[in-house]
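Chemist: have a look at this fold, sequence not included:
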């Protein structure tokens, strides 16, 4: 049986489990930091550079000014979304290492080749990942590695990335690392364990069959 659809999981759909990974921090404690993960800073400059990569890719993809402004409007929370993705990427890597999960370049290339075939070519895949997930072309392999790490981690836990067991593993990894988020880039409702201000596309369940789709 051929599966002709790829499912996409947005972090917002499972944020109740993932939210405890992050706590607020002030600029006085970590000047110049957008976040601190495991004692390592994600600087404001690093964050801005990542956002600029997406904006530059959007501009190249839609040279018409009106269409470009529409693309910006659709991704108005890009800075906060990007930061949360950068933080959770590090948390996932930590969880994957603890579980003995590794991803090889060959595995990434295999996934990319399969996705390119389904999308209709390399150019079409890059456009789809930019439009749907805010991933610029130069970050595509990095993002696919992230997806494979997430899938393999879930498999090692006997579950999938939509299940509480997966998110609990990330929560434990976040606690182990220690994660501070600069409130300038978002707030969290500690009582509800949910993000209060934005949706963050992050991890997707992907297979090498089907066509890119949003959740």
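Modeler: Alright, I've got the coordinates. Note that the coordinates shown come from a computational prediction; the quantities given were computed from them, not determined experimentally.
Chemist: hey, let's count contacts and neighbours off CA atoms from now on
Modeler: OK.
Chemist: give the buried residues for the helix or strand hosting residue 118.
Modeler: In this assignment (DSSP states H and E), residue 118 forms part of helix 105-119. By 16 or more other C-alpha atoms under 10 Å, the buried positions in helix 105-119 come out as 108, 111-113, 115-119.
Chemist: mind checking how far whichever helix or strand comes after it is from the chain centre?
Modeler: Under the assignment DSSP H and E, the closest C-terminal helix or strand after helix 105-119 is helix 122-133. Taking C-alpha atoms, centre = their mean, to the nearest Å, one finds helix 122-133 lying 15 Å from the centre of the chain it belongs to.
Chemist: check which helices and strands helix 122-133 is in contact with.
Modeler: In this structure, helix 122-133 makes packing contacts with helix 44-61, helix 105-119, judged by 3 or more C-alpha pairs under 8 Å, 6 or more residues apart in numbering; DSSP states H and E.
Chemist: take the one below as the second:
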């Protein structure tokens, strides 16, 4: 599943196969990949984010054969990117509800520390691109996400692995009324993660067709 790519560090554990709990997204929101809190994430916005990653990957891997291997390993990039875009809004809502804020200075401090660990700004950007599918232009946004998660967990007196933290995100998901376009799956409110939509009717139709031809 290439789970690591879906969101970096603290939130990576959220992305697991989960039962389908909500499945919306229909003609009521044409052109939308998702609707979160009444605000649309358009298909065009999602595609632009994916293009940012692909272009960064292409620049980092000029060899065509190697680039094709990268694409093959990141086949779920579109869905992973949408997950991150939705989770970003969920976490921000949960942080706001808890009175948690993150300053630009805090983001820069976190980035500086990570750059020291990885060997510089370029090395950090490359690491985030390769491991988590985060384009360099979105690195600071992802670091803000990490800081919000840390500070929210601290405010709740827990950590990001504890159910109390995910319960806060689940509550934020409920308040936002997340509605995913079925082509991208559905949003599991309790686990605050995107899940693949189940389509039992496909099996039913197929089975019916088989019976008619036998």
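Modeler: Alright, I've got the coordinates. All figures in this text were calculated on a predicted structure; none of them were measured in a lab.
Chemist: can I get the buried residues of helix 105-119 of structure 1 in CSV including distance to residue 49 of structure 1?
Modeler: As requested, those are exported to CSV (distance: C-alpha to C-alpha, whole Å):
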residue, distance to residue 49 of structure 1
108, 24
111, 27
112, 25
113, 28
115, 27
116, 27
117, 30
118, 31
119, 28
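Chemist: residues near residue 26 of structure 1, how many?
Modeler: 15 (other C-alpha atoms under 10 Å).
Chemist: what's near enough to touch it?
Modeler: 182-183 (C-alpha atoms under 8 Å, 6 or more residues apart in numbering).
Chemist: assign it to helix, strand or coil.
Modeler: Using DSSP: H, G, I helix; E, B strand; the rest coil, the structure places residue 26 of structure 1 in coil.
Chemist: quick one: it and residue 190 of structure 1, what's the gap?
Modeler: 16 Å (C-alpha to C-alpha, to the nearest Å).
Chemist: for residue 91 of structure 1, same thing?
Modeler: Counting by C-alpha to C-alpha, the gap from residue 91 of structure 1 to residue 190 of structure 1 is 19 Å.
Chemist: mind listing the strands for structure 2?
Modeler: 32-36, 39-42, 179-180, 186-188, 193-195 (DSSP state E).
Chemist: thinking again about what came up before, out of the helices and strands packed on helix 122-133 of structure 1, flag the one nearest residue 180 of structure 1.
Modeler: helix 44-61 (13.5 Å; C-alpha to C-alpha).
Chemist: quick one on the thing from earlier: format the strands of structure 2 as JSON lines; extra columns: distance to residue 132 of structure 2.
Modeler: Output for the strands of structure 2, formatted as JSON lines (distance: least, C-alpha to C-alpha, whole Å):
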{"stretch": "strand 32-36", "distance to residue 132 of structure 2": "21"}
{"stretch": "strand 39-42", "distance to residue 132 of structure 2": "21"}
{"stretch": "strand 179-180", "distance to residue 132 of structure 2": "22"}
{"stretch": "strand 186-188", "distance to residue 132 of structure 2": "20"}
{"stretch": "strand 193-195", "distance to residue 132 of structure 2": "16"}
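Chemist: between these, which one is nearest to residue 80 of structure 2?
Modeler: strand 193-195 (8.2 Å).
Chemist: gap between that closest one and the chain center?
Modeler: With C-alpha atoms, centre = their mean, you get 8 Å for strand 193-195 of structure 2.
Chemist: what about it, how far off from structure 1?
Modeler: Average distance, strand 193-195 of structure 2 versus aligned residues of structure 1 after superposition (mean C-alpha distance after the TM-score superposition for structure 1): 6.0 Å.
Chemist: which neighbouring elements make contact with that strand?
Modeler: Counting by 3+ C-alpha pairs under 8 Å, 6+ apart, strand 193-195 of structure 2 packs on helix 77-97, strand 186-188.
Chemist: cutoff 6 Å now
Modeler: With contacts defined as 3 or more C-alpha pairs under 6 Å, 6 or more residues apart in numbering; DSSP states H and E, strand 193-195 of structure 2 has these neighbours: strand 186-188.
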